[in-house]
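>>> Structure here, sequence nowhere to be found:
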């Protein structure tokens, strides 16, 4: 009989179904193959003809497993990524065979997309550690489990293999409620929130008429995702006797991680981020209240004043609690110094 795999390159795994074997083929293989491959990946391999049962090719993931079945699956070598590696400098805080933690600079897009097919963090990571990527979903690429906006700076973790990708994805989906994930940001906002500490619980969804923007929605809206931000005022700038302030430095901790969450939430309570032309353009004239030297720096600040200074997570294989912090970038330090003056 000819080889049903057509001599394709890869790793062959042979499994034998025991007396208690039952259920769908894709589910059984995933449970018995270990954590290296996800069920969706196994399902795709079956449909692609990379599996035989008792020597016969099978392409139906829902086929039932029977006791004594000899199941052979071909696990192809990871394919090269579509994005190409580019020699873009990275500030690496930590790296091992499972994860890489970096401090992202302003202006760096995380993932290739329309308008930014090159020059992204993914391109940089493929160049930096492409040889150590073992393949995520069958492709030798970095596993992005969370994102920072192009002009937001700070700590990010990226997975280097399927096991790490799934483990980190679970932590970010859990939002730190039952797992040790923590995320904290520093932001400079206009004004001073009424309370020095508080929680913003306001669902978010796509803005009407503009798919790139997010907006606060009603709880019952089908387009609404739960979004919760905890904030604390750290410092007030140009405070008046009546306890108002021109601007404030706040720390925000995410209980959920929605697109533009901090930017939309702070604007929602009347305190948008300095430099945020998407959600706070109407506040830009407040800089005119500052002395000349400070006004020039504040008016010229060309991005939202947001920095992801802290990230904590559980290492996907060792179980160690990993804690990382990144200092406020120079442009935000200069902004804060100007406001203090």
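Nice, thanks for sending it over. Predicted model only: the values in this text are computed from it and were never measured. Numbering: from 1, shown residues only.
>>> okay, CA-based contacts and neighbour counts for the rest of this
Fine.
>>> Show me which positions of stretch 307-322 end up buried.
307, 308, 309, 310, 311, 312, 313, 314, 315, 316 (16 or more other Cα atoms under 10 Å).
>>> farthest-separated two in the residues you listed?
Spatially, the most separated pair among the buried residues of stretch 307-322 is 307 and 316, at 25.0 Å (Cα to Cα).
>>> show me where this structure has helices.
25-33, 39-47, 121-129, 162-174, 261-268, 292-299, 330-340 (DSSP state H).
>>> Nearest to residue 172 among the buried residues of stretch 307-322?
Using Cα to Cα, these come closest to residue 172 at residue 313, 9.0 Å.
>>> Can you give me every residue that contacts the closest one?
168, 171, 180, 181, 182, 321, 322, 323 (Cα atoms under 8 Å, 6 or more residues apart in numbering).
>>> Excluding residues flanking it in the chain, which one is nearest it?
residue 181 (4.4 Å; Cα to Cα, 6 or more residues apart in numbering).
>>> Tally up the residues packed near that neighbour, please.
21 (other Cα atoms under 10 Å).
>>> That one contacts residue 315, correct?
No. Contact between residue 181 and residue 315 fails when scored by Cα atoms under 8 Å: they sit 10.3 Å apart.
>>> Touching both of the two, which residues are there?
With the criterion set as Cα under 8 Å, 6+ apart, the contacts of residue 181 and residue 315 do not overlap.
>>> gap between the two ends of stretch 110-130?
16 Å (Cα to Cα, to the nearest Å).
>>> Also stretch 115-135?
26 Å.
>>> next one: stretch 210-224
With Cα to Cα, one end of stretch 210-224 sits 15 Å from the other.
>>> Same question for stretch 278-295.
Stretch 278-295: ends 20 Å apart by Cα to Cα.
>>> residues in contact with that stretch?
190, 213, 246, 263-264, 267, 272-275, 298-299, 338-339, 341.
>>> Comparison target, given below:
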């Protein structure tokens, strides 16, 4: 079996110049090997790599037979040289403890809850192999003999995006991770976010349902698909908290937890998150054409230089005591200042 380094396959671009590719795996097919699909062949040989991820690698041109890219359906033959290449050098994914400040909301022997600031990557990955929340946790628990930052049976139970702030729970024991993981899988955890979105939402509350998958036209984005065979089922409930001129403050309640779920669901219904660069929210999408207004919005972008999204509440059952645990993180300063700017702008406009 081969160690897996395909964790970031979703973030890669299709192959361009083969000279800029790096070999990560090489397997010479046995003489007696029966013909079998290359995705199945690799799935049985690469540790912790899903067949779906291998298929994505093949679709992007990263799986090769005898030096030429092949699709997932390619049938391997005896003595074929099967390689997996990537657009970056092989990375040794050992988690190194780093002295990075942590805002710890709660901690006991089984788990800890942290309040992640915007801008901090949660887990090492392509382009961010150090300086992450996981590295910070490894440092904080460096004297705990039972916690191994490189053991997948402990650690992060869920994730939030780099530029999203808010609450995360970390398991310090395998039993805690199993229990918490099941709660997330069974949708019994309580997660509420606050987001500022472009436009005035007409309804006071609603539910967005739509499968989410990688956008085929822009692999850095996710998208909503009506075809039930594409993507993963996703449900977001929302309540309007405040309508402020050309933006709306909403509370989002996750029923599922997909990549970019709130961001892509809000875009799907025409309300992109404010200053969400990846989904176009860093443009002035609503309002007037007056230069004074444009200057105001640009000042707002500077005040909150990231998507206006905060994981405000987190609730779960403690894996050891069975107690209901509920945590709340107030809006961070950048979002608070942003909201006050909009309130002030609309108030002054109404007086004109």
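Great, that's in hand. Small disclaimer: the values here were computed from a predicted structure and weren't measured.
>>> Put one on top of the other, what's the TM-score?
The TM-score (TM-score structural alignment, normalised by the length of the first structure) is 0.69; 250 aligned residues with a Cα RMSD of 2.3 Å.
>>> Filter the contacts of residue 313 of the first structure by whether they're kept in the second structure.
Compared against the second structure with both residues aligned by TM-score structural alignment, their matches' Cα atoms under 8 Å, these retain 168, 171, 181, 182, 321, 322, 323.
>>> JSON lines please, covering the residues you listed and showing distance to residue 132 of the first structure.
Shown next, in JSON lines, are these (distance: Cα to Cα, whole Å):
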{"residue": "168", "distance to residue 132 of the first structure": "18"}
{"residue": "171", "distance to residue 132 of the first structure": "23"}
{"residue": "181", "distance to residue 132 of the first structure": "25"}
{"residue": "182", "distance to residue 132 of the first structure": "27"}
{"residue": "321", "distance to residue 132 of the first structure": "23"}
{"residue": "322", "distance to residue 132 of the first structure": "21"}
{"residue": "323", "distance to residue 132 of the first structure": "23"}
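>>> rewinding a little: for residue 235 of the first structure, which of the helices of the first structure is the nearest?
Comparing the helices of the first structure by Cα to Cα, helix 330-340 comes nearest, at 9.4 Å.
>>> matching residues in the second structure for the closest one?
On the second structure, the counterpart of helix 330-340 of the first structure by TM-score structural alignment is residues 333-343.
>>> quick one: the matching stretch to the first structure mean distance?
Following the fit onto the first structure, the mean deviation recorded for stretch 333-343 of the second structure is 0.4 Å by mean Cα distance after the TM-score superposition for the first structure.
>>> From the chain's centroid, how far away is that stretch?
25 Å (Cα atoms, centre = their mean, to the nearest Å).
>>> Need the residues that contact that stretch.
Here stretch 333-343 of the second structure has contacts from 244, 245, 300, 303, 304, 308, using Cα under 8 Å, 6+ apart.
>>> for stretch 233-243 of the second structure, same thing?
200-201, 203-212, 248-258, 261-262, 265.
>>> ChimeraX command for the buried members of these?
Filtering those down to the buried ones (16+ other Cα under 10 Å) takes a single ChimeraX command:
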select :200,201,209,210,211,212,248,249,250,251,252,253,254,255,256,257,258,261,262,265
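>>> tell me the centre residue of the first structure?
Here the mean C-alpha position of the first structure is nearest to the C-alpha of residue 146 (Cα atoms, centre = their mean), at a distance of 0.4 Å.
>>> what do we get in the second structure for it?
Looks like residue 146 of the first structure aligns to residue 158 there (TM-score structural alignment).
>>> how about that match, what does it touch?
168, 169.
>>> any chance you could map the strands in the stretch 201-350 of the second structure?
205-209, 211-215, 218-225, 235-244, 247-254, 309-317, 324-328 (DSSP state E, counting those that start in this stretch).
>>> what's the average distance of the fifth one to the first structure?
Meaning strand 247-254 of the second structure. Mean for strand 247-254 of the second structure is 0.4 Å (mean Cα distance after the TM-score superposition for the first structure).
>>> chain center to that strand: distance?
Worked out by Cα atoms, centre = their mean, strand 247-254 of the second structure lies 18 Å from the chain centre.
>>> residues contacting the counterpart of residue 210 of the first structure in the second structure?
Taking TM-score structural alignment, the alignment pairs residue 210 of the first structure with residue 218 from the second structure. Counting by Cα under 8 Å, 6+ apart, residue 218 of the second structure touches no other residue.
>>> how close does residue 218 of the second structure sit to residue 280 of the second structure?
13 Å.
>>> same question, residue 236 of the second structure
On the measure of Cα to Cα, residue 236 of the second structure and residue 280 of the second structure end up 20 Å apart.
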